[in-house]
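>>> would you be able to build a 3D model of this:
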Amino acid sequence: MSTASPQIGIDRFVDVVWMQLAASVVRGEMHVDGLHARLAVDIPGLQVRRKTAGILNRMWFPQDAAPRSLAENAAGLAIEDNAEQLAAFEAVAIAAYPYFRQVAENLGRLLRLQGSCSAGEVHRRMFEQHGKRTTIDQATSYCFKTMASWGMIVRSPDRRLTATEPRLLRAPARRLLDKAANLSRHSVTPLLTTDPLLFPFQPF
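So this is what the prediction gives:
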């Protein structure tokens, strides 16, 4: 039996700097107006800026208790540009957007099997899950660009996607990703070392 396709939602690129600023707002280190001011500088178009702000709001300022608690924990880990920050960003993204999780899962499986993959291979798997639509093609590309900005993947000279150097996933960050994956998958199963969501990290 197939499950219902999640809404795409994350249909814009999300830069690492915007994520860092949003995390600092959650930690109480700056006012949200500072984040909006940076978005206004980086994104001239009003509609695109509003959509991007909406994506950040859903990741970092959710209304429901469980994702809000996760975002607060993630912000506490995202202090420095390291494995904890990357885990924090992936956690809030997959908790807020199941589509982002599916792209990461498909990408992670291919990278674990092959070491690298073309963007087209992931696009085809997303088309199989959601139908061949322009919105699916664009959203998947935005996910790739976002992951590259966060340091999850890089594009090699031949345009293939590869994972960045695996980072050590410490216990607090691993627990955060466990919680995020369970929220996104409606599961209670801890992440295994082989889980495709963990492709940017060293086995534990």
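>>> CA atoms for contacts and neighbours, from now on please.
Will do.
>>> where exactly do the helices run in this structure?
Taking DSSP state H as the criterion, the chain carries its helices at 16-26, 32-42, 46-60, 65-77, 83-96, 98-114, 119-130, 134-150, 171-185.
>>> kindly reformat these as a markdown table containing mean neighbour count.
Below are those laid out as a markdown table (neighbours: other C-alpha atoms under 10 Å):
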| stretch | mean neighbour count |
| --- | --- |
| helix 16-26 | 21 |
| helix 32-42 | 14 |
| helix 46-60 | 18 |
| helix 65-77 | 20 |
| helix 83-96 | 26 |
| helix 98-114 | 20 |
| helix 119-130 | 16 |
| helix 134-150 | 19 |
| helix 171-185 | 20 |
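>>> same list (those) but as a markdown table, adding distance to E165.
Converted to a markdown table, those look like this (distance: least, C-alpha to C-alpha, whole Å):
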| stretch | distance to E165 |
| --- | --- |
| helix 16-26 | 18 |
| helix 32-42 | 28 |
| helix 46-60 | 25 |
| helix 65-77 | 20 |
| helix 83-96 | 11 |
| helix 98-114 | 12 |
| helix 119-130 | 19 |
| helix 134-150 | 13 |
| helix 171-185 | 17 |
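>>> measure V17 to S116 for me?
Between V17 and S116 the computed distance is 26 Å (C-alpha to C-alpha, to the nearest Å).
>>> out of the helices of the chain, which is closest to F199?
Nearest of these to F199, taken as C-alpha to C-alpha: helix 98-114 at 5.3 Å.
>>> quick one: the closest one to helix 134-150, angle?
Interaxial angle of helix 98-114 relative to helix 134-150 (axes from the mean of the first three to the mean of the last three C-alpha atoms, to 10 degrees): 70 degrees.
>>> who touches the nearest residue to D11 once chain neighbours are set aside in this structure?
Residue nearest to D11 in three dimensions, not counting chain neighbours: A139, with 4.8 Å by C-alpha to C-alpha, 6 or more residues apart in numbering. By C-alpha atoms under 8 Å, 6 or more residues apart in numbering, the contact list for A139 reads 8, 10-12.
>>> which one of those residues sits closest to E72?
I10 (20.3 Å).
>>> please provide the structure for the following sequence as well, for comparison with the first:
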Amino acid sequence: MSHRAKQIGFSQRVRLEWVEQTAELVMAGNDQAAINVALQDLLKDKVSIAGDAVRGNREKIITILFKMWVAVPRGLEELRADGLEILRTLPHDARIAVHWGMALAAYPFWGAVASQTGRLLRLQGTASASQIQRRVREQYGERETVSRAARRVLRSLMDWGVLSETGQKGVYRQGEILRIQDAQLIAWLIEASLHARENCSGAIRDLLDSPSLFPFRLSQIPADHLASKSPRLELFRDGMDDNLVMLRKQTTRKC
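All right, here's what the predicted structure looks like:
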């Protein structure tokens, strides 16, 4: 596992409305200082109330929000720019797909938790927190920080509406599913999910049905059409049926 993939980073419960507000601030043309002030004001009565610790929970949440939409990791600048343009065209209830993509690209740990959750939901119809945490610890190590961060990602997934509680404590079922047919958005999501992979590549049919994208149902679109939607995607043919797509070297992080 690469150094970037080993990092957890996403260690707080982050509500979808906070992510949406951050993107709105960016689209309105605010600079980083103004966005920080606005987010501090947004969260002051919701997180670390009456607290002013340098690295309290509020500051950690703002760091996560910044990494998703404001000061993104190197190699994600063009993905972010295109994501903002797509956001401007989407109805409010469909914007979750773009926020999800930026979470995947900026935080591979988010993708790891999502993938394990999606696999369990597909296999048995429900997913328990203990099962998900155990599988994520197998990837990231037997550390309490891993379990704690996984729990907070799961709480975020609840807040985002993609998981719902069952009658059994700590057991979740699939929440709302968003069906996506727009080829531009599908290509963008595929590109975002490739950033969460160590080798930055994958078979198109696997990517379209990836467990890390479990809240969405992506339409099956021709490989050539998919690759044509982004200059940062490169298509390879592997045999008669398999089409592989990868991020172009000059536009991405080191894979």
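>>> to which residue of structure 2 is the residue nearest to D11 of structure 1 aligned?
Using TM-score structural alignment, the partner of A139 of structure 1 in structure 2 is A149.
>>> which of the helices of structure 1 sits closest to T162 of structure 1?
When those are compared by C-alpha to C-alpha, helix 98-114 sits nearest T162 of structure 1, at 6.8 Å.
>>> now the angle between helix 83-96 and that closest one, please.
Angle of helix 98-114 of structure 1 versus helix 83-96, following the same axes, to 10 degrees, is 130 degrees.
>>> show residues contacting helix 98-114 of structure 1.
Contacts with helix 98-114 of structure 1, where a contact means C-alpha under 8 Å, 6+ apart, come from 6-10, 93-94, 116-117, 122, 125-126, 140, 143, 162-163, 184-185, 196-199.
>>> same question, stretch 61-76 of structure 2
Contacts with stretch 61-76 of structure 2, where a contact means C-alpha under 8 Å, 6+ apart, come from 9-10, 12-14, 18-19, 22-23, 26, 32, 36, 39-40, 80, 102-103, 105-106, 251-253.
>>> just to revisit the earlier point, nearest to P157 of structure 1, of the helices of structure 1?
Taking those one by one with C-alpha to C-alpha, helix 119-130 is closest: 13.3 Å.
>>> could you list every helix and strand that that closest one packs against?
Under the contact definition 3 or more C-alpha pairs under 8 Å, 6 or more residues apart in numbering; DSSP states H and E, helix 119-130 of structure 1 sits against helix 98-114, helix 134-150.
>>> what do we get in structure 1 for T63 of structure 2?
Taking TM-score structural alignment, T63 of structure 2 has G54 as its aligned residue in structure 1.
>>> hmm, back to that, let me have the helices and strands packed on helix 119-130 of structure 1 in TSV, extended by distance to E80 of structure 1.
What follows is these, written out as TSV (distance: least, C-alpha to C-alpha, whole Å):
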stretch	distance to E80 of structure 1
helix 98-114	23
helix 134-150	12
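>>> out of those, the one nearest K179 of structure 1 is which?
For K179 of structure 1, the closest of these is helix 98-114, at 13.2 Å, according to C-alpha to C-alpha.
>>> what stretch of structure 2 does the closest one fall on?
Going by TM-score structural alignment: helix 98-114 of structure 1 matches residues 108-124.
>>> now do the matching stretch: distance to the chain's middle.
12 Å (C-alpha atoms, centre = their mean, to the nearest Å).
>>> now stretch 131-143 of structure 2
19 Å.
>>> ok, back up a step: look up how far M152 of structure 1 lies from the residue nearest to D11 of structure 1.
Counting by C-alpha to C-alpha - A139 of structure 1 and M152 of structure 1 are separated by 17 Å.
>>> L39 of structure 1 too?
To M152 of structure 1, L39 of structure 1 is 22 Å away according to C-alpha to C-alpha.
>>> try F100 of structure 1
From F100 of structure 1 to M152 of structure 1 the distance is 13 Å (C-alpha to C-alpha).
>>> repeat that for R170 of structure 1.
With distances taken as C-alpha to C-alpha, R170 of structure 1 is found 17 Å from M152 of structure 1.
>>> got it, and P62 of structure 1?
To M152 of structure 1, P62 of structure 1 is 24 Å away according to C-alpha to C-alpha.
>>> can you check T189 of structure 1 too?
23 Å.
>>> more neighbours: the two, which one.
For the pair T189 of structure 1 and M152, the greater number of neighbours falls to M152 (24 against 11), based on other C-alpha atoms under 10 Å.
>>> what sits against the alignment partner in structure 2 of that one?
Matched to structure 2 by TM-score structural alignment, M152 of structure 1 sits across from V162. Going by C-alpha under 8 Å, 6+ apart, V162 of structure 2 touches 174-177, 215.
>>> how far off centre is stretch 224-238 of structure 2?
21 Å.
>>> run through who's touching that stretch.
Against stretch 224-238 of structure 2 from outside (C-alpha under 8 Å, 6+ apart): 183-184, 186-188, 191, 223, 243-248, 251.
>>> now do stretch 159-177 of structure 1
70, 73-74, 77, 83-84, 87-88, 90-91, 111, 115-119, 151-156, 191, 199-204.
>>> and with 7 Å instead?
Counting contacts by C-alpha atoms under 7 Å, 6 or more residues apart in numbering, the residues outside stretch 159-177 of structure 1 that touch it are 83-84, 87-88, 91, 111, 115-119, 151-156, 200-202.
>>> can you give me the end-to-end span of it?
Counting by C-alpha to C-alpha, you get 29 Å between the two ends of stretch 159-177 of structure 1.
>>> for stretch 26-33 of structure 1, same thing?
For stretch 26-33 of structure 1, the first-to-last residue distance is 12 Å (C-alpha to C-alpha).
>>> ditto for stretch 23-39 of structure 1
14 Å.
>>> for stretch 185-193 of structure 1, same thing?
Counting by C-alpha to C-alpha, you get 17 Å between the two ends of stretch 185-193 of structure 1.
>>> fine by me, we can end here.
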